[in-house]
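Visitor: sequence and predicted model, in that order:
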Amino acid sequence: MRFNASATTRINTRAYERGLRRALGGMSDDVKTAVGRTRIDVQNEARRRAPVDTGRLRSSIVSREESSGRAVGYTVGTNVKYAEDVENGTAPHVIVPKNGKALYWPGARHPVGKVNHPGTRAQPFMRPAIEMTEIFFRANLSQVRAGRGRR
């Protein structure tokens, strides 16, 4: 089925943009400060929730600000390859040797050709931290606007 109809609408946004700039001009520094604090809060929450064995995953969680013009945001993440498996868990799978013909580990009775791994349960740490963004942002913006001390 084809539709052969279209509509064009023009909206003069200049006045709107001027008003928006005036309204946001006073709070843009406050918003930027609150976003920066929120970035650190989310990063720290992800670190707090990350399971610890060696501490590598926890210490790898970092954040960075991403700004473009008036838009300000951030990214929180990790470069550890197994982070996604920790966050989401893994299904049962077979482990085979990468080098050589057999697997061996201290305490094993003998080398083996493969291991049937039962999988791992999910241990979400990043998703729950990100879900707290709005709570952190609202609290930080209120603190900044109230003029309370810096962290």
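Guide: The structure has been received and is ready for your questions. This structure is a prediction, so every number in the text was calculated from the model and none was measured.
Visitor: use CA for all of it now, contacts and neighbours both
Guide: Will do.
Visitor: give me the contact list for stretch 113-122.
Guide: For stretch 113-122, contacts defined as Cα atoms under 8 Å, 6 or more residues apart in numbering pick out 85-97, 101-103.
Visitor: give me the buried subset of those residues.
Guide: Among the contacts of stretch 113-122, the ones that count as buried by 16 or more other Cα atoms under 10 Å are 85-87, 89, 103.
Visitor: let's see which of those residues end up in helices.
Guide: 85-87 (DSSP state H).
Visitor: helix or strand: which one has N116?
Guide: strand 115-117 (DSSP states H and E).
Visitor: return the distance of that strand from the chain's centre.
Guide: 31 Å (Cα atoms, centre = their mean, to the nearest Å).
Visitor: next one: stretch 130-144
Guide: From the chain centre to the centre of stretch 130-144 is a distance of 15 Å (Cα atoms, centre = their mean).
Visitor: mind listing what's buried along that stretch?
Guide: Result for stretch 130-144 [16+ other Cα under 10 Å]: buried residues 130, 133, 136-137, 140-141, 144.
Visitor: can you put those residues in JSON lines and add secondary structure?
Guide: As requested, the buried residues of stretch 130-144 are exported to JSON lines (DSSP: H, G, I helix; E, B strand; the rest coil):
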{"residue": "I130", "secondary structure": "helix"}
{"residue": "T133", "secondary structure": "helix"}
{"residue": "F136", "secondary structure": "helix"}
{"residue": "F137", "secondary structure": "helix"}
{"residue": "N140", "secondary structure": "helix"}
{"residue": "L141", "secondary structure": "helix"}
{"residue": "V144", "secondary structure": "helix"}
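Visitor: second structure for comparison follows:
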Amino acid sequence: MSKLGGITEDRLKRNMAALYILGNRLGKDMERHAKTSAPWTDRTGSARGGIQGGAEKTTRGATIVLAHSQQHGAFLELGTGLYGPIGAPYDIVPTLSSALFWDGANHPVTSVRRHPGMEARPILKPTAERHKHAIKRSVQQLFGGN
């Protein structure tokens, strides 16, 4: 049993394991909050259901993770078109057929030109901001700090 800066190797391993367990619990708490507080209206439920929280082991202990597993999660977080990172309207064209159709449309259309996009409806960053003080307190408690 060697010592690393006054801490035994065994104690360091236990601390890292405890940090991962704590991070995973906090990540799951954030996942629950994000899923129940997401500001968008569900159509299929895949974006809300695709929010994943937990922890990943690292060489320094753990990293808390909160992410979308669905590709369109990025559009909800960042917005699209004029409201998104590109800041410009875009064209919507069919990729699997020759026309587009949606409920309420008068007829199929070949494209939607210069669509302005949609505003961002973020939940990941607001959830992380809301939980950052609780995360800090939990880590301090784990290691006996104030």
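Guide: Perfect, I can see it now. It should be emphasised that the depicted structure is a prediction, and the values quoted were computed from it without experimental measurement.
Visitor: TM-score of the superposed pair?
Guide: Once superposed, chain against chain, the TM-score is 0.68 (TM-score structural alignment, normalised by the length of the second structure); 131 aligned residues with a Cα RMSD of 3.2 Å.
Visitor: that older thread, and of the contacts of stretch 113-122 of the first structure, the nearest to D53 of the first structure?
Guide: Nearest to D53 of the first structure out of these is V86 (Cα to Cα; 11.5 Å).
Visitor: to which residue of the second structure is the closest one aligned?
Guide: V86 of the first structure maps onto L76 in the second structure, with residues paired by TM-score structural alignment.
Visitor: correct me if wrong: its match contacts P122.
Guide: Yes - counting by Cα atoms under 8 Å, L76 of the second structure does reach P122; the two are 6.1 Å apart.
Visitor: alignment lookup: Y74 of the first structure to the second structure.
Guide: So Y74 of the first structure corresponds to I64, using TM-score structural alignment.
Visitor: which parts of the second structure are helices?
Guide: For the second structure, the helices defined by DSSP H cover 9-37, 46-49, 73-78, 124-142.
Visitor: mind putting these in TSV, distance to T110 of the second structure included?
Guide: Converted to TSV, the helices of the second structure look like this (distance: least, Cα to Cα, whole Å):
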stretch	distance to T110 of the second structure
helix 9-37	35
helix 46-49	27
helix 73-78	23
helix 124-142	35
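Visitor: among those, which comes closest to K3 of the second structure?
Guide: Among the helices of the second structure, helix 9-37 comes nearest to K3 of the second structure, with 5.9 Å by Cα to Cα.
Visitor: how far out from the middle of the chain is stretch 130-146 of the second structure?
Guide: Centre-to-centre, stretch 130-146 of the second structure and its host chain are 21 Å apart (Cα atoms, centre = their mean).
Visitor: repeat that for stretch 107-118 of the second structure.
Guide: Taking Cα atoms, centre = their mean, one finds the center of stretch 107-118 of the second structure at 28 Å from the center of the full chain.
Visitor: need the distance between the two termini of it.
Guide: This stretch, stretch 107-118 of the second structure, spans 23 Å end to end (Cα to Cα, to the nearest Å).
Visitor: just give me the match in the first structure for G23 of the second structure.
Guide: Alignment note (TM-score structural alignment): G23 of the second structure maps to V35 of the first structure.
Visitor: and its match, how many residues sit next to it?
Guide: Close neighbours of V35 of the first structure, defined as other Cα atoms under 10 Å, add up to 22.
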